[in-house]
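> Build me a model:
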Amino acid sequence: MTGIGRPVEPYHPDEADGPHQDTPTDLLWSKTPPATTRWAALPRSRRRLLQALIVAAAATGAFFALRPTPVTQATPNPYPWPAGVTTLHYKGRGPTPATFRFEIDVARGSPVTVHQVGAGLPELGATTTPGLPLTVRAGSPRTITVHISVYKCAALPPALVLPHLDVLLSNSTAQQQQSFLFGGAYPRDLRTDLRAVCFPNTASPAPTSLDREAWRTLTRR
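Sure, this is the predicted structure:
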């Protein structure tokens, strides 16, 4: 067999007419014109149209390749837990002895309901005005007044360190018990008022060095 076309018939010397050549030679080879030849054969208007399409496709590809990828910003969780979005701010003494005002603020999310407020020590009790439960909406802080009562003065520790309120909170996501610690004015006001109730004729003992170190350790967290 040859490298192109169809098989050549075998030659037999005893045949007078020699090898068969019944296949037209113009079918044994074909050649496609080169791209440049085909391009030159196109009408001028067709070449201009194709050139415009090629330029437009290149420009579109470059635009998408160079366009900066938008940065997806993390969105806040639309269903936060109540303790993560609720804060208590001490606003000063209330109108009567051993009463203290606090502002409850909800940063975002669904409304938070305050179910219980505890004084943080088994020797102390707490009641609130207005009464509980109290619902606070995001962006609309509410103020409550907490009255601290003493069950037994002799059972109080010699120094009130790390005073806090234990608050039961809930929203549409969960219910949580959260302890809110206060420094600064609230511990001083609480000690002064409890001293006036339990030890009216004695000075309040100063916090020990161990108590002060515990306070510094906790506030550094």
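> Please count neighbours and contacts with C-alpha atoms only from this point.
Will do.
> Could I get the full set of helices for the chain?
Taking DSSP state H as the criterion, the chain contains helices spanning 35-41, 44-66, 82-85, 185-198, 209-219.
> Could you also give me the structure for this next sequence, so I can compare it with the first?
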Amino acid sequence: MSGVGPVEPGEGSHALDAFPAARTRRTCPAGHFERHRRAALGGLLAVAVLAGGGYLYATRPRPEPPPDPPYPSQVTAIDYLNAQATGASTASRSFTFTVEMTTESGPPVTVTRISQPYAGMSVTSSPPTPFRTRVGSPRKITITMRVTECGKVPRNAGLPFLDVTLRNPRAIEVHSFILGTPYARDLSRALEVACSNEKR
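As a prediction, this is how the structure comes out:
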């Protein structure tokens, strides 16, 4: 054989790769890294969104608290309607009349007690206390005053009033209601009749 040329592999032999290290190195497809990169970016984005949302929630403006309800005496009115036909008598020494109670706004108001300033008289009501009134539902109350000791009641009631204990979620108050001239006139007349046989 003559001439110079590449050596031909003999039988049972093969040519070595030019870069044998390339066969032993593991190759990773490009998509594998891309998937991991996307997952990592997605996780970071989720954390950022949660952190931002938490910050906005923590620093949000607080709503104004609801205002306190009004004091019960500020929204309660009592009007004198009339004396009952039975009026007063010497025998019973009692005087019965009707008032109307109105709650003008706010939560319901409960009447827990009705009284009057004279030591010689007692008071009962129908409905009996405690009872409740609501906005838009005026309530008629029948009140009976009974003279227990004529020496401790005035012969002429100038500006008589009712002491009414009122309660709502804001407060408990004792409020004096002046019922006006017709009530003063009727009460004075009833006391005069009830105590007409008593010496002063």
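> where does the TM-score land?
In this superposition the chains share a TM-score of 0.59, using TM-score structural alignment, normalised by the length of structure 2; 127 aligned residues with a Cα RMSD of 2.1 Å.
> which of the helices of structure 1 sits most buried?
Of all those, helix 82-85 has the most neighbours on average by mean count of other Cα atoms under 10 Å, namely a mean of 19.
> quick one: it aligns where in structure 2?
Mapping helix 82-85 of structure 1 onto structure 2 (TM-score structural alignment) gives residues 72-75.
> what residues does the matching stretch touch?
Residues from elsewhere that reach stretch 72-75 of structure 2 (Cα atoms under 8 Å, 6 or more residues apart in numbering): 103-106, 109, 166-168, 170-173, 175.
> Any chance of JSON lines for the residues you listed, columns neighbour count?
What follows is the contacts of stretch 72-75 of structure 2, written out as JSON lines (neighbours: other Cα atoms under 10 Å):
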{"residue": "103", "neighbour count": "24"}
{"residue": "104", "neighbour count": "19"}
{"residue": "105", "neighbour count": "16"}
{"residue": "106", "neighbour count": "16"}
{"residue": "109", "neighbour count": "25"}
{"residue": "166", "neighbour count": "23"}
{"residue": "167", "neighbour count": "21"}
{"residue": "168", "neighbour count": "19"}
{"residue": "170", "neighbour count": "12"}
{"residue": "171", "neighbour count": "12"}
{"residue": "172", "neighbour count": "17"}
{"residue": "173", "neighbour count": "17"}
{"residue": "175", "neighbour count": "17"}
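> Can you flag which of those residues belong to strands?
Among the contacts of stretch 72-75 of structure 2, the members falling in strands (DSSP state E) are 103, 109, 166, 167, 172, 173, 175.
> max-length strand in structure 2?
Once structure 2 is assigned using DSSP E, the strand that runs over the most residues is strand 76-88.
> Buried ones in that strand, by neighbour count?
The neighbour-count criterion (16 or more other Cα atoms under 10 Å) identifies 76, 77, 78, 79, 80, 81, 83, 87, 88 as the buried residues of strand 76-88 of structure 2.
> Could you do stretch 99-119 of structure 2 as well?
Of all the residues in stretch 99-119 of structure 2, those buried under the rule 16+ other Cα under 10 Å are 99, 101-116.
> what's the answer for stretch 122-137 of structure 1, then?
Along stretch 122-137 of structure 1, these residues count as buried under the neighbour rule (16+ other Cα under 10 Å): 124, 125, 126, 127, 128, 134, 135, 136, 137.
> Residue range in structure 1 corresponding to stretch 104-116 of structure 2, please.
On the basis of TM-score structural alignment, stretch 104-116 of structure 2 is assigned to residues 107-119 in structure 1.
> Break down structure 2 into its strands, ranges please.
76-88, 94-103, 109-115, 121-126, 131-133, 139-147, 161-167, 172-178.
> JSON lines please, covering these and showing distance to residue 197 of structure 2.
Listed next are the strands of structure 2 as JSON lines, based on distance: least, Cα to Cα, whole Å:
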{"stretch": "strand 76-88", "distance to residue 197 of structure 2": "13"}
{"stretch": "strand 94-103", "distance to residue 197 of structure 2": "14"}
{"stretch": "strand 109-115", "distance to residue 197 of structure 2": "25"}
{"stretch": "strand 121-126", "distance to residue 197 of structure 2": "17"}
{"stretch": "strand 131-133", "distance to residue 197 of structure 2": "37"}
{"stretch": "strand 139-147", "distance to residue 197 of structure 2": "13"}
{"stretch": "strand 161-167", "distance to residue 197 of structure 2": "25"}
{"stretch": "strand 172-178", "distance to residue 197 of structure 2": "29"}
